[in-house]
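K.L.:
Got a sequence here, can you build the structure:
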Amino acid sequence: MALAPALAQQKISDDVVKIGVLTDMSGTYSDFTGAGAVIAAKMAVEDFAKTGKILGKPIEVVSADHQNKADIAAQRALSWYDRDGVDVIVELVSTHVALSVMNVAEQKNKIALVSGAASLPITNERCNANTVHWVYDSYGLASGTAKAVVESGKKNWYFIAADYAAGVAMTKDASQVVTSNGGKVVGVAKHPFPNPDFSSFLVSAQSSKADVIALANGGQDTMTAIKQAAEFGIAGSGQTLVPIVLFINDVHALGLKTAQGLTLTEGFYWNRDEKTRAWSRRFFERAKKMPSMAHAGVYSSVLNYLKAVEKSGTDDTATVMKTLKSTEINDGLFKGTIRADGKFAHDMLLLEVKKPSESKEPWDYYHVRKIIPAADASLPLSESKCKLVQR
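P.N.:
I've put the predicted structure just below:
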């Protein structure tokens, strides 16, 4: 038994475990990812080991801005994996970025842990054995928000969707939920990314007389659309505005006066229970804002990656991935298991944004209306197109 630690130390490649945070540092998604994602990764390292070591070897965190460009992300991933000895890349907001880095991870036999991107294809038709989709996807968002809104009687939907992969995926998955529950999609309008002016799209949506105007976009685009919808008087017109994906940082920027009443689905809420509050307040001390579900996902993914390396006694990719997929995760922020397709299946939260008078403290923004079980928030494996799922 005395030789076990020494043997384990010899199995850490390059004598260091290196984690790369590849995120949007300055663009559309930087508020709910960005510098906060780096803080979350470093918190995970510190919580795992106060000494900053694993199996006697140092842990390092590096970071870079992918500028929401797939080619820049792929080049950085190649450089990190080949030249800099990075073992795992985390965060990866925006679907085209995530898919490009996933491909590089598969080619180089390294690991990618996705927290910020939304598209179902990450664990469906584009899945690979080196990737885990950690926090949320378009299926989970739709199975929460779209289902709840349709069941409330709002049947006719009009989508304003970003013209990129995540916008397509969110529109597709939400549309399927709408139609399978007796609703109808009366129109879809695609907008460029990023987009500063939604007036023409909102006018078309108003003219459609749809019960629901659904926003299948993210970050600054979603906030701009919500602000301009308020200016158009949509909230009081009888039409309901529904963001398919919205982060608490977006709500904070909008303010409760503008965001009140919105229904949304998230994978994490800082004020859910004592454990989430304790961790989130520590995060707040550093970031000066409460964590988004993407921030929480970075922390959870890094922490559980390190646990898997320690348990495996090596940072070998296949061994670590096998350990991750065979271990139940329960870290105080998320609880669930990683499926064969790489989907981290955990409960999701159906939320309603509070009125200003209902908020008891800063960042107290949500009513938790429903806990969506992991099984309902995840695409059934029987419907999966992932090559890793046994038929």
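
K.L.:
okay, CA-based contacts and neighbour counts for the rest of this
P.N.:
OK.

K.L.:
show me where the stretch 101-250 of the chain has strands.
P.N.:
Secondary structure of the stretch 101-250 of the chain (DSSP state E, counting those that start in this stretch): strands located at 111-114, 131-133, 156-162, 184-191, 212-216, 240-243.

K.L.:
Against which helices or strands is the second one packed?
P.N.:
Meaning strand 131-133. With contacts taken as 3 or more CA pairs under 8 Å, 6 or more residues apart in numbering; DSSP states H and E, strand 131-133 sits against strand 111-114.

K.L.:
Kindly report the same for the third one.
P.N.:
Counting contacts by 3+ CA pairs under 8 Å, 6+ apart, strand 156-162 is packed against helix 165-180, strand 184-191, helix 199-207, strand 212-216.

K.L.:
re the thing from before, of all the strands of the stretch 101-250 of the chain, which lies closest to L303?
P.N.:
strand 111-114 (11.5 Å; CA to CA).

K.L.:
what's the spacing between the closest one and its chain's center?
P.N.:
12 Å (CA atoms, centre = their mean, to the nearest Å).

K.L.:
Check stretch 376-383 too.
P.N.:
The chain centre lies 18 Å from the centre of stretch 376-383; the measure is CA atoms, centre = their mean.

K.L.:
I have a second one here; can you model it like the first so I can compare?
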Amino acid sequence: MTTAFDRRSLIRGAALAPLVAALPAGAGRGARAQSGQTIRIGVMNDQSGLYRDITGPGSTVCVRQAVQEFAGQRGIAVEVMEADHQNKPDVGSTIVRQWIDRDGVDVIVDVPTSSVALAVAGICREKNKIFLCSGAATSDLTGAQCSPNTVHWTYDTWMLARSTGGAMVRAGGDTWFFITADYAFGHALERDTANFVRQAGGRVLGQVRTPFPGTTDFSSFLLQAQASRAKVIGLANAGGDTINCIKQAGEFGLTRRGVKLAGLLVFISDVHALGLQTAQGVVLTETFYWDLNDRTRAFTRRVLPNMPGGLRPGMAQAGCYSAVLHYLKTVADMGVAQAKADGAATVARMKAMPTDDDAFGPGSIRADGRKLHPAYLFEVKKPEESSGPWDYYKLLQTVPPEEAFRPLAEGGCALVRS
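P.N.:
The predicted model follows:
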């Protein structure tokens, strides 16, 4: 079957002015007119700010790839919309309510910025729609604020803290100072990492909270970290904040003095922006790497022609592909009408079905909504170790799915207690 794609503009919210577009797929305009038989997917993320490269348009490209691969083959009519939440919970909440109430959106995808994601999770539960979270990190989404309507797909703060934080302590980094983005994600990442540091016998000597969004000069915060004499500076931030911190730490000569930088959430686009000369030696954790194996390389080849600026897909973007592909398999299994009618029932069916795709390989979804797959501890290569463009990582350790994420009984999710 040949699938035709075209674009049509949707009404822009006057107060928010989000960028919104539709990408139909499937049986043409006649099928799309039957709104009850059309799945509507809303991709919401940072389209213009410091998280643009790690989510943004690249996430939408990956969602469209999943739609093309599965929905087009099965004749399922799908529309994909995208919007910029500007990293603001009120903006994100308003967009999602309009999407659900006015536009009939069935599933919300991506949503970096944990404060926005927590708000969206609440709305999807209230409206009985589906939230497939890829870009946000807070482990509270499968803990105290878990929901029968949410699946947390790609990574979370507990996993990052255990993998990267644990590796740094084992390597001798037993005193820490945190530079933390002052919102839900940064707080959760600092909390989870500090717990692992203390459990391993280390100490937290201090922390500083940086305004979010909008911080570009981290010099005063880095000087506070240096004054603490901590062996490790934990960067509980992401995107442009992490890039600026690492660059400015290098300019101050902190790493030359033996201070270790722990980038607790670093994406391949961050390493690309920094360059290997600056980023070499950084230890980080990801759940997807484009050059990990034959399947990840095959997925990357399919999406690369449409990725903005020739960027390789990062784990949050790959997570959008993987989550939507599994959702569409579930829709095909349940039928479009039933899947649209009950978001919680659709998520329950997603949990009952094993997952498998080229980005993450085989996996599963737990009762608390946590998607399980391996986590990989990488070290950024030295320039002379890289064999070509985007050859940035060497694998240090693979953590199996059952060990990579917080144990089910420890999260405090009400779905598990019941």
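
K.L.:
Just send the strands of the stretch 101-250 of the first structure back as JSON lines, with distance to Y269 of the first structure too.
P.N.:
Listed next are these as JSON lines, based on distance: least, CA to CA, whole Å:
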{"stretch": "strand 111-114", "distance to Y269 of the first structure": "18"}
{"stretch": "strand 131-133", "distance to Y269 of the first structure": "18"}
{"stretch": "strand 156-162", "distance to Y269 of the first structure": "25"}
{"stretch": "strand 184-191", "distance to Y269 of the first structure": "29"}
{"stretch": "strand 212-216", "distance to Y269 of the first structure": "21"}
{"stretch": "strand 240-243", "distance to Y269 of the first structure": "17"}
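
K.L.:
Of the ones you listed, give the one that comes closest to P291 of the first structure.
P.N.:
Across the strands of the stretch 101-250 of the first structure, P291 of the first structure has its closest neighbour in strand 111-114 (16.4 Å, CA to CA).

K.L.:
if we can go back for a sec, reformat the helices and strands packed on strand 156-162 of the first structure as CSV; add mean neighbour count.
P.N.:
What follows is these, written out as CSV (neighbours: other CA atoms under 10 Å):
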stretch, mean neighbour count
helix 165-180, 21
strand 184-191, 18
helix 199-207, 16
strand 212-216, 26
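
K.L.:
Export these as CSV, with columns for distance to G153 of the first structure.
P.N.:
CSV is the format used below for those (distance: least, CA to CA, whole Å):
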stretch, distance to G153 of the first structure
helix 165-180, 11
strand 184-191, 12
helix 199-207, 18
strand 212-216, 10
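
K.L.:
and I234 of the first structure, which of these is closest to it?
P.N.:
helix 199-207 (7.8 Å).

K.L.:
just the strands in the stretch 301-418 of the second structure please.
P.N.:
Secondary structure of the stretch 301-418 of the second structure (DSSP E, counting those that start in this stretch): strands at 364-365, 371-372, 375-380, 393-399.

K.L.:
would you turn those into JSON lines with mean neighbour count and distance to E286 of the second structure?
P.N.:
Shown next, in JSON lines, are the strands of the stretch 301-418 of the second structure (neighbours: other CA atoms under 10 Å; distance: least, CA to CA, whole Å):
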{"stretch": "strand 364-365", "mean neighbour count": "20", "distance to E286 of the second structure": "18"}
{"stretch": "strand 371-372", "mean neighbour count": "22", "distance to E286 of the second structure": "13"}
{"stretch": "strand 375-380", "mean neighbour count": "22", "distance to E286 of the second structure": "5"}
{"stretch": "strand 393-399", "mean neighbour count": "16", "distance to E286 of the second structure": "10"}
